[in-house]
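Colleague: attaching a predicted model along with its sequence, questions to come.
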Amino acid sequence: MIFEELALPGLFRVAPEPHADERGFFARTHCEETFTARGLVGRFAQSSVSFNHRRGTVRGMHFSRAPHAETKLVRCTAGAIHDAVIDLRPDSPTYRRTAAVRLSAANRHALYIPAGLAHGFQTLSDDAEILYMIDLPFVASAADGVRWDDPAFALTWPEPVSVISDRDRAFPDWVGR
């Protein structure tokens, strides 16, 4: 696996290193030993999938409050997405900064998202499916979010928003929280 640290500390794009032959290829997409040797969370307690019918769908920006803050490994298994994160760690040198990457079934990349970052995505294709590996069991009472268009972060989305949940639209402005 190839690890590329992105603009926020601890945020990594993880690309497989395929071993190809006449049948196709084989590649590791996760290895607990490799992740932990890099100082990353390597063990994940649950996996979840998000399926989205329509191109332009936005989900996010979601996070869980401490002590239930989650580390995630996110991969697009069908279609393509614009995956975005916001650094919400008050002690981080990149507090309130954002980063985004394109994840797709074609590029097979994953995004390693450490605890303390809000996460969301916009689908760039119909029928996009996203696989999440999450280090902690979900605790509903700790779930929170940042509005997808909060001016405090100036996130840009590549397409017009076609679908978004009422919950995601209703998160309050970050400033003053």
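Modeller: It's in. Numbers count the residues shown, from 1 in each chain.

Colleague: all contacts plus neighbour counts: C-alpha atoms, from now on.
Modeller: Fine.

Colleague: how far away is the residue of the chain positioned farthest from its centre from residue 59?
Modeller: Largest separation from the mean C-alpha position in the chain: residue 22, at 33.3 Å (CA atoms, centre = their mean). Look at residue 22 and residue 59: by CA to CA, to the nearest Å, they are 39 Å apart.

Colleague: could you pull out the strands for the protein?
Modeller: With DSSP state E, the ranges of strands along the chain come out as 2-5, 12-15, 19-21, 24-26, 46-52, 58-64, 72-78, 80-87, 98-104, 110-113, 117-123, 128-134, 143-145.

Colleague: got a markdown table for the ones you listed, with distance to residue 175 and mean neighbour count too?
Modeller: Putting those into a markdown table (distance: least, CA to CA, whole Å; neighbours: other CA atoms under 10 Å) gives the following:
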| stretch | distance to residue 175 | mean neighbour count |
| --- | --- | --- |
| strand 2-5 | 28 | 14 |
| strand 12-15 | 27 | 20 |
| strand 19-21 | 48 | 9 |
| strand 24-26 | 46 | 10 |
| strand 46-52 | 29 | 14 |
| strand 58-64 | 15 | 23 |
| strand 72-78 | 25 | 24 |
| strand 80-87 | 14 | 25 |
| strand 98-104 | 16 | 20 |
| strand 110-113 | 23 | 26 |
| strand 117-123 | 15 | 26 |
| strand 128-134 | 28 | 21 |
| strand 143-145 | 13 | 17 |
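
Colleague: next one for the comparison:
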Amino acid sequence: MEIKSTNIQGCYILEPVICRDARGVFMETFHKKKLETLLGGPLEFVQDNQSVSNRNVLRGLHFQKGEHAQAKLGRVVRGRALDVVVDLREKSKSFREVFTIELSEYNNLQLFIPRGLAHGFLALEDQTVFSYKCDAYYYPGSESGIIYNDPELAIDWGIPDSELIISEKDRRLQYLKELFP
């Protein structure tokens, strides 16, 4: 597995080695010891989540606050998605920075997202399956988020706003300056 840094401290792209032969394809999608070595400490995933989204569905930008913050390891099993993370760790060198990457069934890339980052994605194909592991359980009382079109973040989602399919809950999320004045 090849591991690459991003502009956000502690956020990594994982590219698996893919073995192809007459039978098909094999790849290792998770290796705890390799990831723990990279992170310099223990990591225990406790929950796996999966969503299926049609083209132009935008989910996010979500995060869990405080003691319920979650590190995630995400990948697209089917389809394609524009994956977006924002560093919300006030003491981080990359505080308020944005990182985007296309994850897909075609490139097999994964993204490790440390605790303290907001996360969202835009499905680029119908029936895009996004799967991710979390190192903490979901806790409704700690959920929060940043509005997808926050001008401070200036995220280019690649399609006109009018074509985005967004839940009412996500349309009511706050601006970054409201959360971190």
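Modeller: Received it, and whenever you're ready, just let me know what you need. Because the structure is predicted, anything quoted here is derived from the model rather than measured.

Colleague: give me the TM-score for these two chains.
Modeller: The TM-score (TM-score structural alignment, normalised by the length of the first structure) is 0.95; 176 aligned residues with a CA RMSD of 1.3 Å.

Colleague: could you give me the buried positions within the helix ranked longest in the second structure?
Modeller: Identified as the longest helix of the second structure according to DSSP state H is helix 32-39. Across helix 32-39 of the second structure, burial judged by 16 or more other CA atoms under 10 Å covers residue 35.

Colleague: tell me the average deviation of it from the first structure after fitting.
Modeller: On superposition with the first structure, the mean distance recorded for helix 32-39 of the second structure (mean CA distance after the TM-score superposition for the first structure) is 1.0 Å.

Colleague: just how off-centre is that helix within its chain?
Modeller: The chain centroid and the centroid of helix 32-39 of the second structure are separated by 18 Å, computed with CA atoms, centre = their mean, to the nearest Å.

Colleague: repeat for stretch 68-87 of the second structure
Modeller: On CA atoms, centre = their mean, the centre of stretch 68-87 of the second structure falls 2 Å from that of its chain.

Colleague: do stretch 134-154 of the second structure as well
Modeller: Centre-to-centre, stretch 134-154 of the second structure and its host chain are 11 Å apart (CA atoms, centre = their mean).

Colleague: now do the end-to-end distance for it.
Modeller: 27 Å.

Colleague: residues contacting the nearest residue to residue 143 of the first structure once chain neighbours are set aside?
Modeller: The shortest distance from residue 143 of the first structure to any non-neighbouring residue, by CA to CA, 6 or more residues apart in numbering, is to residue 64 (4.5 Å). Residues in contact with residue 64 of the first structure (CA atoms under 8 Å, 6 or more residues apart in numbering) are 70, 116, 139, 142, 143, 144, 145.

Colleague: and the furthest pair within those?
Modeller: For those, with distances taken as CA to CA, the pair at the greatest spread is 116 and 139 (15.2 Å).

Colleague: so between the two, which is more surrounded?
Modeller: In terms of neighbours (other CA atoms under 10 Å), residue 116 is the more surrounded of residue 116 of the first structure and residue 139; the figures are 21 against 13.

Colleague: mind listing what the residue nearest in space to the middle of the second structure touches?
Modeller: Geometric centre of the second structure, nearest residue: residue 119, 4.7 Å, by CA atoms, centre = their mean. With contact set as CA under 8 Å, 6+ apart, residue 119 of the second structure has these partners: 60, 61, 62, 63, 83, 84, 85, 86.

Colleague: repeat that with 6 Å
Modeller: Residues in contact with residue 119 of the second structure (CA atoms under 6 Å, 6 or more residues apart in numbering) are 61, 62, 84, 85.

Colleague: export these as TSV, with columns for distance to residue 48 of the second structure.
Modeller: As requested, the contacts of residue 119 of the second structure are exported to TSV (distance: CA to CA, whole Å):
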residue	distance to residue 48 of the second structure
61	18
62	16
84	19
85	19
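
Colleague: which one of these is nearest residue 106 of the second structure?
Modeller: residue 84 (18.2 Å).

Colleague: I'd say residue 96 of the first structure and residue 85 touch.
Modeller: No - counting by CA atoms under 6 Å, residue 96 of the first structure stays clear of residue 85, with 9.7 Å between them.

Colleague: circling back to that earlier point, determine which two of the contacts of residue 119 of the second structure are furthest apart.
Modeller: So, those by CA to CA: farthest apart are 62 and 84, at 10.3 Å.

Colleague: re earlier: would you list the strands of the first structure in JSON lines and tack on distance to residue 156 of the first structure?
Modeller: Shown next, in JSON lines, are the strands of the first structure (distance: least, CA to CA, whole Å):
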{"stretch": "strand 2-5", "distance to residue 156 of the first structure": "21"}
{"stretch": "strand 12-15", "distance to residue 156 of the first structure": "19"}
{"stretch": "strand 19-21", "distance to residue 156 of the first structure": "36"}
{"stretch": "strand 24-26", "distance to residue 156 of the first structure": "35"}
{"stretch": "strand 46-52", "distance to residue 156 of the first structure": "20"}
{"stretch": "strand 58-64", "distance to residue 156 of the first structure": "12"}
{"stretch": "strand 72-78", "distance to residue 156 of the first structure": "20"}
{"stretch": "strand 80-87", "distance to residue 156 of the first structure": "9"}
{"stretch": "strand 98-104", "distance to residue 156 of the first structure": "9"}
{"stretch": "strand 110-113", "distance to residue 156 of the first structure": "18"}
{"stretch": "strand 117-123", "distance to residue 156 of the first structure": "10"}
{"stretch": "strand 128-134", "distance to residue 156 of the first structure": "20"}
{"stretch": "strand 143-145", "distance to residue 156 of the first structure": "17"}
